[in-house]
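Novice: Need a 3D model of the following:
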Amino acid sequence: MRWQCLMGYAKDGLVQEAMKLFGSMREKGSIPEVVIYTAVDDGFCKAQKCEDAKRIFRKMQSNGIVPNAFSYTVLIQGLYRANNLEDAAEFCSEMLEAGHSPNVATFVGLIDVICKEKDMEEAESVIGKLKQKGYLVNEKAVKEFLDKKAPFSPR
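Specialist: Next comes the predicted model:
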């Protein structure tokens, strides 16, 4: 029940209410903190409150809680869906530095939005930066994903 309230507050943009409930849940320690932080981030992302989502993510890190691959995925997808492309690409790089890789859906989604909102050159630049950080593009998996999940930009 508390989860649903927390998600509802965050999704509705009720930042203060979400943060109060979040604090209460953290104090009780009944749920792993990375899960709580990720849930709050998800709510803020869905409400397109990107600055709040980034702030919560950084607060999680400053409190010594290590984000997992899912935490990064939630934030990156929320950022690119809100056209916050530079931050989404930066968090992708950070995710790689932390030893995690974006899944195919996250990678394709980010690149697709960059192609739509910017251009192919920018998308190629982001792909190059991710490859420099160690991301291995599985072209077969990308093609299979695109075949199943159309419509994406036909580029």
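Novice: from here on, contacts and neighbour counts on C-alpha atoms
Specialist: Will do.
Novice: Tell me which residues of stretch 55-68 come out buried.
Specialist: Across stretch 55-68, burial judged by 16 or more other CA atoms under 10 Å covers 56-57, 60, 67.
Novice: Please provide the structure for the following sequence as well, for comparison with the first:
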Amino acid sequence: MELFKQMVVVGCRPNEITCSTLIGGLCKTGKLIVAIKFLEEMVNGNKEFGVICRPNIELNKEVSEALSLYREMISEGIRPDVITYSTLLIGFFLIANVKDAQNLVGEMQLNDAFPNSWTYSIVIDELCKNECVLEALEMFNALVNNTIAVSIEGLSSLIDGLCKTVKFETA
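Specialist: Just a heads-up that it's a prediction; the model follows:
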């Protein structure tokens, strides 16, 4: 975040790729709240990236706020990318809202933001963490049948989830 701030100070205007990379890194390192705040800054600024930041709120409200921002993006014609969706997915899973997370994956495809290997890894990992190992296995099998690559992290999460639910032969 410091480098991003320095870019703005010296007049180097970050583009969508810079912002998406930063959000992706924040999500991968588990800094969901910071990623959501940064996404808010992007949306509330000049529709590319802005400088407005909202105050801290508890996690359920934060995820609700992020979902509201997402809906606002859609209504204003801003097409969320896979990183935006992945951030929302992480939020839904953090508050154990598995159903909405699964619906969001379908919504991604309807909005032409197709999940990538990282997104599927998030979903498989979080389904396992939320005791939905069979759903994670179904997703994995569907991905393999459609020749979609699954990352080693997603596969490791699935194997871990299967082992924890004593499904050793399947693992």
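Novice: Superposed, what's their TM-score?
Specialist: Their TM-score after superposition, calculated using TM-score structural alignment, normalised by the length of the first structure, is reported as 0.64; 122 aligned residues with a CA RMSD of 3.0 Å.
Novice: now stretch 70-83 of the first structure: which residue numbers in the second structure?
Specialist: Stretch 70-83 of the first structure corresponds to residues 118-131 of the second structure when matched by TM-score structural alignment.
Novice: Buried residues, the matching stretch. List them.
Specialist: Across stretch 118-131 of the second structure, burial judged by 16+ other CA under 10 Å covers 118-130.
Novice: Can you report how many residues lie near the aligned residue in the second structure for residue 106 of the first structure?
Specialist: Alignment note (TM-score structural alignment): residue 106 of the first structure maps to residue 154 of the second structure. By other CA atoms under 10 Å, the residues close to residue 154 of the second structure number 24.
Novice: buried ones in the longest helix anywhere in the second structure?
Specialist: Across the second structure, the helix with the greatest residue count (assigned by DSSP state H) is helix 59-75. Residues of helix 59-75 of the second structure classed as buried: 62-63, 66-67, 69-70, 73 (neighbour count, 16+ other CA under 10 Å).
Novice: what does it contact?
Specialist: The contact list for helix 59-75 of the second structure (CA atoms under 8 Å, 6 or more residues apart in numbering) reads 33, 36, 40, 43, 56, 79-80, 88, 91-92, 95.
Novice: try 7 Å
Specialist: Outside helix 59-75 of the second structure, the residues that touch it by CA atoms under 7 Å, 6 or more residues apart in numbering are 36, 79, 88, 91-92, 95.
Novice: Just among the residues you listed, which is most surrounded?
Specialist: residue 36 (26 neighbours).
Novice: The aligned partner of it in the first structure and residue 42 of the first structure: what is the separation?
Specialist: In the first structure, the residue matched to residue 36 of the second structure (TM-score structural alignment) is residue 3. To residue 42 of the first structure, residue 3 of the first structure is 12 Å away according to CA to CA, to the nearest Å.
Novice: Quickly list what's touching both of the two.
Specialist: Shared contacts of residue 3 of the first structure and residue 42 (CA under 7 Å, 6+ apart): none.
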